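Asker: Sequence plus the predicted model coming up.
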Amino acid sequence: MTFSPSSLTSKKAMAFIVLSILLLLTLVSAQNKQINITLGSSITAADGRLALAIRPICLRILPQGLTGFAIGVWLATSPNRTIVWTASRDDPPLTDGSITLTFDGRLLWGASGGQEKAISQASEPVTTASMLDNGNFVLYGTNQQVIWSTFSSPTDTLLPGQSLVSGSELYSSVSETDRSTGNYRLNNQNDGNVVSYPAGTLDDANNAYWDTGTFQIGFPITLALNSNGVLYITGNNGNYSKNLAQATTSSGVDVYYRAIIDVDGILRLYSHTFGTNNASTTKVEWAALNDRCLVRGVCGLNSYCDLGPDGEPNCLVHRASNLSTLIKFPLVARVTPPALETAQ
């Protein structure tokens, strides 16, 4: 694999670190803060997994469920890595192959038997690609113009510097290990309101369970996250701005933020603080809802949600043994995000 010389200017040279089942290719550039991939380069799975990284951000061939792999960008948190973007998230899992930036300017997944699949939908041939330290994987055309990026096609997450423009949506994942499209969506509507709905429902007030309260604002807005951990909406050519959340963890070179519509349908703001030996701590800085029973669709028809003492929703139904007696019992178990420290 070849890379442009400018990506090798840091004090740390190219290093190969082999971890039991993971071969991680790490190039660190303290000056340029990015890794450039030239035409003809490829990232090939070794034991199924390989990453192109500026720590702690990586472009990686990553596990997808129990049967294969997907292509994505992860944040190197511990003990588990945090996936922040997935390519073609609803396609069948991959089994082998490599990511290649071809000589004719296409970013492809290729496998045995001549299989090929485009990873990006660039508008013109690509000349170089870069993994930026803010988590954005960028493709450049002629004159180093950006023609495609992962920031322009978010899945469930916003990173610092990334925006959700009017008319766009984030979709939750099925689970922490299955990054396919899940049960909830966050819609930045054209009427200026950002609204949470169950997936597959109409943009109707009867289906909504959270919103920014800006449906009468009169102009489109953008939902954005900045490097200081502020999640905000802005519009009217910058003349309007409203903060939704402000991280309490101090920003710095060792702190990363992300906003995500979680598996359970709630929009949350997280901070990840990195310490020595690549250790990290994760903290919930803000949640749009504190009661998970308020998420519409968390329980099925003819059932209701009862929040347990541990904060977990229990779905219950009424069963009439006679006209005056109702018996309630658990209906389903719900998939929940990992337990994390909550900001005070």
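Answerer: Good, I have the coordinates.

Asker: contacts and neighbour counts: CA atoms only from here.
Answerer: Fine.

Asker: is it true that Gly218 touches Gln189?
Answerer: No: if you go by Cα atoms under 8 Å, Gly218 and Gln189 don't touch, sitting 11.7 Å apart.

Asker: For the two, work out which one has more neighbours and name it.
Answerer: When neighbours are counted by other Cα atoms under 10 Å, Gln189 comes out ahead of the other of Gly218 and Gln189, with 19 against 13.

Asker: so what's the more buried one up against?
Answerer: By Cα atoms under 8 Å, 6 or more residues apart in numbering, the contact list for Gln189 reads Ser166, Gly167, Ser168, Val195, Pro220.

Asker: rerun at 6 Å
Answerer: Ser166, Gly167 (Cα atoms under 6 Å, 6 or more residues apart in numbering).

Asker: ok, it to Thr95 distance?
Answerer: The gap separating Gln189 from Thr95 is 37 Å, by Cα to Cα, to the nearest Å.

Asker: before we move on, what about Leu139?
Answerer: Distance, Leu139 to Thr95, using Cα to Cα: 25 Å.

Asker: Between the two, which is the more surrounded one?
Answerer: Neighbours were counted for Leu139 and for Thr95 using other Cα under 10 Å; Leu139 has more, 27 against 14.

Asker: what's the distance between that one and Thr67?
Answerer: Counting by Cα to Cα - Leu139 and Thr67 are separated by 30 Å.

Asker: Which strand or helix spans Ile217?
Answerer: Per DSSP states H and E: Ile217 is located in neither a helix nor a strand.

Asker: do the same with Asn243
Answerer: For Asn243, the element it lies in under DSSP H and E is strand 240-246.

Asker: In addition, the following structure is provided for comparison:
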Amino acid sequence: MAVFLLFLLSSVSCLATALAQQSHLNISLGSSLTPTGNSSSWSSHSGLFAFGFYQQGNGYAVGIYLAGIPGKTVIWTANRLSPVFPSNVSLVLSSDGRLILQHTQGQDIVIADPSESISSASMLDSGNFVLYNSDKKIVWQSFEHPTNTLLPGQQLATGHELYSSASETDDSMGIFRIKMQDDGNLVQYPVRKPGSPGYAYYASNTFGNGVTLNLDGDGHLYLINSSLTILSNLTKGGYPQDGRVYMAKIDVDGIFRLYSYSSNQGNRSILWESVEDKCTPKGLCGPNGFCTMMDNVAECRCPPGFDFVNPGNWSSGCERNFTTESCKSNSITNVKYEIRSLANTVWEDNTFATMETSTQEDCEKQCLDDCNCEAAFYKDGECRKQRLPLTYGKRTSDSNVALVKVGTLVSISESVIPSSPPKSIKKEIRVDILVIGISLAVFGVMISVTAGVYVHRNQVRAYKKITQSGNVEFVEDAAPKAC
């Protein structure tokens, strides 16, 4: 009976899709769009969905969005690794049967690459953008290449993934993903980590062959296997369908949610989400950062001695606000280290050394005495030394205490004076010697000048006496002398 009902539902869904395909606006070969012209998009028959250009930062992206709802909610984006284009581009359904983005300067970009030539295209009322061959058979459709959103009638097939956006205003690929795995388990991971259980932060815990994630028009989100057996109902469905659009989306914060959009008022509501704790997604606060909940809002913070790399982008993480030297360096520094503690705070445990210690103070000393130790975790009498970066940090009820090594600059008088004078002292000594030398030189010049004047006056007096006596002869290269 259950199989029959599923077959019936599937048949109804297929019939609805077929009817939606019949009521569409045909886009012929040679048609084109421009970002700033009168024709910037191709709309569905109902006007609810549109395919074309939309504003993105200082440029334009190509995608599908809800045109009938204020705000242009984007549900699909082309070329996500580099989605933003200048205004001097055009989207063309070319005469040779390709959907391409043409630059006035530069190489064309293929937006859709079907296995055979196309003869027309359509933006369907289901939100699916399709390309047809000459027999009116669909040879490419956006529903088979989802980016971050699923619409009713759309599946996330085995081996396929959805990727979050980089930010609310940037639809390039973000840092979270949800994957329909080959083993039938729907799992969420950070993008930069492999799909191993240790990095998962949500899992449906379903298993089977040919499992797909499905969304129906009444908001029913569920997992079904190849035998049409429902493995898990993520939502029960049965929500009102008049004037509402349902969509499942992996958001910027890494949480997978089911939304209900009102096509009349433009507002939305959350019907279901994969995790309740907004600090659960791993990597939300980037390297060295940690997440904490403030009035049900996730907030990223930096540990003591660290500042945000980019205050406007939490996922960029935190970096030290002081300089350090490697353990191999023998140079003298004016940095004094101390330990700052963060209670009930955890990061991913990448321990390089573990010691049994009786107190937290012992653990702090162990880290201070080890130049390789940049942080340590203390819990239940165990001290676990860590190196940077610290990853996947969050505030929890866990009794773990994070101990972070922080450096501060100290004055020369506060530090131990080394056996050889510092460079600054040497400079002061050299200045004193220079002043004394200059003084002696000036004194010497003054004596020389005085002596010269005295000799000169004596010579003048002698010269006068000689000239008065009248006995004078000149000798070459010699002063006048008496004969």
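Answerer: Looks like it arrived, so ask away. Values in this document were obtained by computation on a predicted structure and should not be read as measured data.

Asker: hmm, back to that, helices and strands around the strand holding Asn243 of structure 1, which ones?
Answerer: strand 230-235 (3 or more Cα pairs under 6 Å, 6 or more residues apart in numbering; DSSP states H and E).

Asker: against structure 2, where does the strand it packs on fall?
Answerer: Mapping strand 230-235 of structure 1 onto structure 2 (TM-score structural alignment) gives residues 220-225.

Asker: Mind checking what secondary structure Phe219 of structure 1 has?
Answerer: coil (DSSP: H, G, I helix; E, B strand; the rest coil).

Asker: Aligned counterpart of it in structure 2, please.
Answerer: By TM-score structural alignment, Phe219 of structure 1 lines up with Asn209 in structure 2.

Asker: so how many other residues sit close to that match?
Answerer: Count around Asn209 of structure 2 with other Cα under 10 Å applied: 15.

Asker: Look up how far Ser232 of structure 2 lies from it.
Answerer: As judged by Cα to Cα, Asn209 of structure 2 and Ser232 of structure 2 stand 14 Å apart.

Asker: do the same with Leu15 of structure 2
Answerer: 25 Å.

Asker: How about Arg430 of structure 2?
Answerer: 82 Å.

Asker: Those two: who's more crowded?
Answerer: The neighbour count for Arg430 of structure 2 versus Ser232, taken as other Cα under 10 Å, is higher for Ser232 (16 against 10).

Asker: show me what contacts the nearest residue to the more buried one once chain neighbours are set aside?
Answerer: Closest residue in space to Ser232 of structure 2, ignoring its immediate chain neighbours: Leu223 at 5.2 Å, by Cα to Cα, 6 or more residues apart in numbering. Residues in contact with Leu223 of structure 2 (Cα under 6 Å, 6+ apart) are Thr212, Leu213, Ile230, Leu231, Ser232.

Asker: which of those map to contacts in structure 1?
Answerer: Counting by both residues aligned by TM-score structural alignment, their matches' Cα atoms under 6 Å, structure 1 reproduces these contacts from these: Thr212, Leu213, Leu231, Ser232.

Asker: Surely the second one and Leu156 touch.
Answerer: Yes: here Leu213 of structure 2 reaches Leu156: they are 5.0 Å apart, a contact under Cα atoms under 6 Å.

Asker: Give me the common contacts of these two.
Answerer: Between them, Leu213 of structure 2 and Leu156 share no contacting residue, judged by Cα under 6 Å, 6+ apart.

Asker: The nearest residue to Ile57 of structure 1 once chain neighbours are set aside - how many residues pack around it?
Answerer: Counting by Cα to Cα, 6+ apart, Ile57 of structure 1 lies nearest to Leu75, which is 4.8 Å off, once chain neighbours are set aside. When counting by other Cα under 10 Å, one arrives at 23 neighbours for Leu75 of structure 1.

Asker: Counterpart of Leu75 of structure 1 over in structure 2?
Answerer: Under TM-score structural alignment, Leu75 of structure 1 pairs with Leu66 in structure 2.

Asker: what does Asn188 of structure 1 give?
Answerer: Asn188 of structure 1 maps onto Met180 in structure 2, by TM-score structural alignment.

Asker: Not counting its neighbours along the chain, what's nearest that match?
Answerer: Once flanking residues are discounted, Met180 of structure 2 sits nearest to Leu186: 4.7 Å by Cα to Cα, 6+ apart.

Asker: Kindly report the same for Leu294 of structure 1.
Answerer: Leu294 of structure 1 sits nearest to Tyr209 (Cα to Cα, 6+ apart), 6.6 Å away.

Asker: What ranges does structure 2 have for its helices?
Answerer: Secondary structure of structure 2 (DSSP state H): helices at 2-22, 360-368, 423-469.

Asker: Make a markdown table out of those helices and add distance to Phe49 of structure 2.
Answerer: Formatted as a markdown table, the helices of structure 2 follow (distance: least, Cα to Cα, whole Å):
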| stretch | distance to Phe49 of structure 2 |
| --- | --- |
| helix 2-22 | 12 |
| helix 360-368 | 59 |
| helix 423-469 | 71 |
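
Asker: Of these, which is nearest Leu124 of structure 2?
Answerer: With Cα to Cα as the criterion, Leu124 of structure 2 lies closest to helix 2-22 of the helices of structure 2, at 6.0 Å.

Asker: Give the buried residues for that closest one.
Answerer: Ser13, Thr17, Ala20, Gln21 (16 or more other Cα atoms under 10 Å).

Asker: ok, so what distance separates the closest residue to the third one other than its chain neighbours from Leu228 of structure 2?
Answerer: Translated: Ala20 of structure 2. Spatial nearest neighbour of Ala20 of structure 2, excluding adjacent residues (Cα to Cα, 6+ apart): Asp125 at 5.8 Å. Separation of Asp125 of structure 2 from Leu228 of structure 2 (Cα to Cα): 26 Å.
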